[in-house]
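A.B. asks: need a structure here:
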Amino acid sequence: MVAGAADRFGDAEAVVDGPLRLSFADLFDRIRCAAGAFAEFGITKGDRASVWAPNSVEWIIAAFGLLTAGGVLVPVNTRFKAEEAADIITRSGAKAVLVQQGFLGAEYVAPSGVPVIDLKSDFLGSGKPFSRPVESTDISDIIFTSGTTGRPKGVMMNHSQNLRLYEEWCELADLREGDRYLMVNPYFHTFGYKAGLIASFIRGATMLPVPVFEVGRVVDLIATEQITMLPGPPTLYHSLLAVADKSKLASLRAGVTGAADIPVELVRRVHEELPFQTLATGYGLTEAGTVTLSRPGDSFEDIATTAGVACDGVEVRIADDGEVLVRGYTVMQGYLDDPESTAQTIDPDGWLHTGDLGTLDAAGRLRIVGRKKDMFIVGGFNAYPAEIEGFLLEHPAVAQAAVIGVPDERLGQVGKAFLVTTTADGSPPPSAEEMIAWSRDRMAGFKVPRYVEFLDELPLNATGKVMKDKLEGHRR
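C.D. replies: Sure, this is the predicted structure:
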């Protein structure tokens, strides 16, 4: 794919990152040198390496250099704390971790024995041009996602799945050769890496990585770089609607969103107040990539209230209990080193059980109505109550914990924690503010509960499970 992009698009601008501008031919050369550096480092076919860093040209060169060397990419969420990342890095068997030291004030530390390579060092340019043949069925990436148990699971995808699906994504999302694609979606996420980088290589779109979303900076980039393509969570479009000087946004043509419930009024306002000609919505998950996307000509109502129809070669059906099931070539190869969870998720007939609840209308449009797994989405990031509850229970004063998602105007949803405390040693119980501050030191920001309520007891059913529907009345 990378070599083909260099052949087809040559001198066209491939990446703009600050003052650095690279053509597709330049980028291909740098990726081949990075592949050589990985090979000289000792990466052989099938070896894994992690990239734990923000969006940047170095992330692109490292990731595709690793793949060109025959390696397997394991992206790590930049918001993860050291312990969260260490679990993923260790279980993936990564032979190295590539980081950008100092990002968001963090010093990234890998587990003992795993070499750390700074992306801003001269490592990526230190190799001789190199590539190693791979098969279409070889695993290309392992992206970790949390399940209801809260323990992240590594989703394995192969080269052919990525290339086929995101070629179709380009068509449905209206990504065109020469588009200028501002990338606010993080590369450690399927949306940023696959619907961003892979799609841009396939189509010949210019990639403009954004490490941290700041609306003023984004607006300036849209104006100065004449951005045409801007996918992101609904939060992004809310921010653009609040921009005073909308003439700076005049170049925008296409957007893609999803990851949260979208008000019909938001879609209508985007079309009426912003220059977007198309705004697509879709549904996807790490275990199957993009599953559905809206189609050109869909109404505001359809775009806002449904996730579109299934991609080519993908089947969607609704189980008797309302769960969304997916089958087709996009379904993952399985969870890394976890055949039991794989068997629980993909049934003998090949249907992937998503854990989401939905309906299909007569036209085949999917509507997501709830989340079987209790997951909620904070500004585009998936937050899993079971995982957050596990962290909260590590506090010595917390006896029981339950977390739900509550509405938030800016982020869509945020976490609210219900805690039962114990003060066995006679010390006073922590305050809500103290619990929130304690949480910020131990988990990624999007997981930290924004609200904490203390209860004498949690509502439990006969088997001892928390009845979260009983907590719904305490949403704010």
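
A.B. asks: from here on, just use CA atoms for contacts and neighbour counts.
C.D. replies: Noted.

A.B. asks: residue 305 and residue 266 touch, don't they?
C.D. replies: No. Between residue 305 and residue 266 there is no contact under CA atoms under 8 Å: 11.1 Å.

A.B. asks: second input sequence below; structure requested for side-by-side comparison:
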Amino acid sequence: MPELESDLASDLGVLVLRLFDAHDDRLPYLTHQQETVTRGELRERVSKQAAVFAGYGIGPGSTVGLRTPPSFTQIEVLLALWRLGAQVLLFDFRLKPPEVAALCGSCRPQFMVSAGSNVRATFGFRSEYEVLTERRRTGLPATTGHRLVQFSSGSTGRPKVIGRTARSLATEVDRFAGVPGMPVKGDRLLLLSSTAHSFGLIGGLLYSLAAGVSVVFAPRVSARDILRTAREHRITAVFGVPAHYELLVAAPDSGAFTGLPDLPDLPDLRVAVSGGEIMPPQVAAEFARRYGVGVGEAYGTTETGIVAIDVGGTLRPSVGRAAPGVVVRVERGELDVALDESPYLFDSGGTQYADGWLHTRDRAEVDVTGAVFVRGRADSLVVIGGLKVDLTEVENVLREHPAVEQAVLVHEGVTEAYVAVRAGFERPSAEELVRWCRERVADFKVPRVVRVLDSLPRTSNGKLVRQAAALRSAG
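C.D. replies: Predicted structure coming up:
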């Protein structure tokens, strides 16, 4: 694969062309059910979309909000806008209109591109959508060289506005290419990670375009659809978030479940990587036992892209070593990542970037081999009665209960625990879970309130919500 980081990469339109030119146009690139789009076919679709958008006046420096469901259309439109040199504000389609409106209030895009009237269920993948383009008179052109604008997950507060330049995207694609064990030309990647977020977009779509990997999408996010898709398309790699692997671990172990012959569930699989949040060790162990493949870990942030990765999952509980070219340090017990410039737009980053370092605010250690160990958010440390309590520690204790699938703790005056029940298990009482904790941690660490839910709320990119008000509403 040719190096992408060059002076030309400062132009995202050139970068898109170079990604297409990396391999034969006849290679399959996108597959959904029985429909496959080759690299050459996608190139033609992108050119046609770009011509339509140019007719609206979209060009270099235009600001365009993009909000479409997961689809071939979403990918075509994004690449077409980049071909024209636009700055794309990429919204997760699962965001509600008031959330999008609030973000647009600070970003002021000149155009909004969204799915039209043929939108159906938002929980699955479709090949195509009608596209509507709206000009906004109050919009403003780009004032920076950022060509991708994303938003932090909002799991602990209001999202930040984060920009990526063409050069930073090209550099990250090259970093993935230098990671041992990543899918290569001829591999078939089942991409479950959201294409509106960094790992799915850059590590999944853009890297695959550069590397000659075929990307396959499941029609719906269910264990049955994921397994059927993997079997039918002889999937060799899977990228997802922990919730996807939890689904697969809990799936019935029989051919009757998928409607396919009784064969190994994932006979061709050799790579499985989880990103978005730290994979629970028990889920990784059960997946390896069930499917015979270790789950790798990809750790990164929206601001930096990939930071550390262990494709084979052999370094767990480490999240892997720093990706090629990434420089990290641990200061005051927290992980920092070197960045040439602030990734934040509209002064939304506060003090998280300073003096050439992005402060992840994740507690971490780096051992003598360079392996990075992430110990949880720095804000998971609270003081109770003058004593420090790590909420993550108590969450892990609750997850060890056989009936608990996930747990989140928050502290606002008192410590509250919210837990989700594992499928097939009897719902434990709050009193039982308090006893469970009291037998395993000091009394001052035991949550005062425990609420048992069917499921815990998640952000649009699959992370568990850690805002007390949202958790209480879910209860």
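
A.B. asks: quick revisit: more neighbours: residue 305 and residue 266 of the first structure, which one.
C.D. replies: residue 305 (20 against 16; other CA atoms under 10 Å).

A.B. asks: got the contact list for the more buried one?
C.D. replies: Under the criterion of CA atoms under 8 Å, 6 or more residues apart in numbering, the contact list for residue 305 of the first structure reads 261, 262, 263, 264, 367.

A.B. asks: neighbours around the closest residue to residue 391 of the second structure other than its chain neighbours, how many?
C.D. replies: Closest residue in space to residue 391 of the second structure, ignoring its immediate chain neighbours: residue 380 at 5.3 Å, by CA to CA, 6 or more residues apart in numbering. Neighbours of residue 380 of the second structure under the rule other CA under 10 Å: 18.

A.B. asks: now do the same contact list for residue 380 of the second structure.
C.D. replies: So residue 380 of the second structure contacts 390, 391, 392 (CA under 8 Å, 6+ apart).

A.B. asks: give me the residue at the spatial middle of the first structure.
C.D. replies: Residue closest to the mean C-alpha point of the first structure, counted by CA atoms, centre = their mean, is residue 189 at 2.6 Å.

A.B. asks: quick one: the strands in the stretch 301-450 of the first structure?
C.D. replies: 309-310, 314-318, 323-328, 334-335, 352-360, 366-371, 376-378, 381-383, 398-408, 412-421 (DSSP state E, counting those that start in this stretch).

A.B. asks: quick one: the fourth one to the second structure mean distance?
C.D. replies: So the one you mean is strand 334-335 of the first structure. Once fitted to the second structure, strand 334-335 of the first structure is off its aligned match by 1.9 Å on average (mean CA distance after the TM-score superposition for the first structure).

A.B. asks: can you name the residues in contact with that strand?
C.D. replies: In this structure, residues lying in contact with strand 334-335 of the first structure by CA under 8 Å, 6+ apart are 153, 154, 155, 156, 157, 341, 342.

A.B. asks: could you find the closest non-adjacent residue to whichever residue in the second structure pairs up with the third one?
C.D. replies: Using TM-score structural alignment as the criterion, residue 155 of the first structure maps onto residue 162 of the second structure. Using CA to CA, 6+ apart and skipping residues adjacent in sequence, the residue nearest residue 162 of the second structure is residue 344, 4.7 Å away.

A.B. asks: residues near the residue mapped onto that neighbour from the first structure, how many?
C.D. replies: In the first structure, the residue paired with residue 344 of the second structure is residue 335, using TM-score structural alignment. For residue 335 of the first structure, the neighbour count with other CA under 10 Å is 23.

A.B. asks: how about the strands in the stretch 51-200 of the second structure?
C.D. replies: Going by DSSP E, counting those that start in this stretch, the stretch 51-200 of the second structure shows strands at 63-67, 87-90, 111-115, 131-135, 146-151, 161-165, 188-191.
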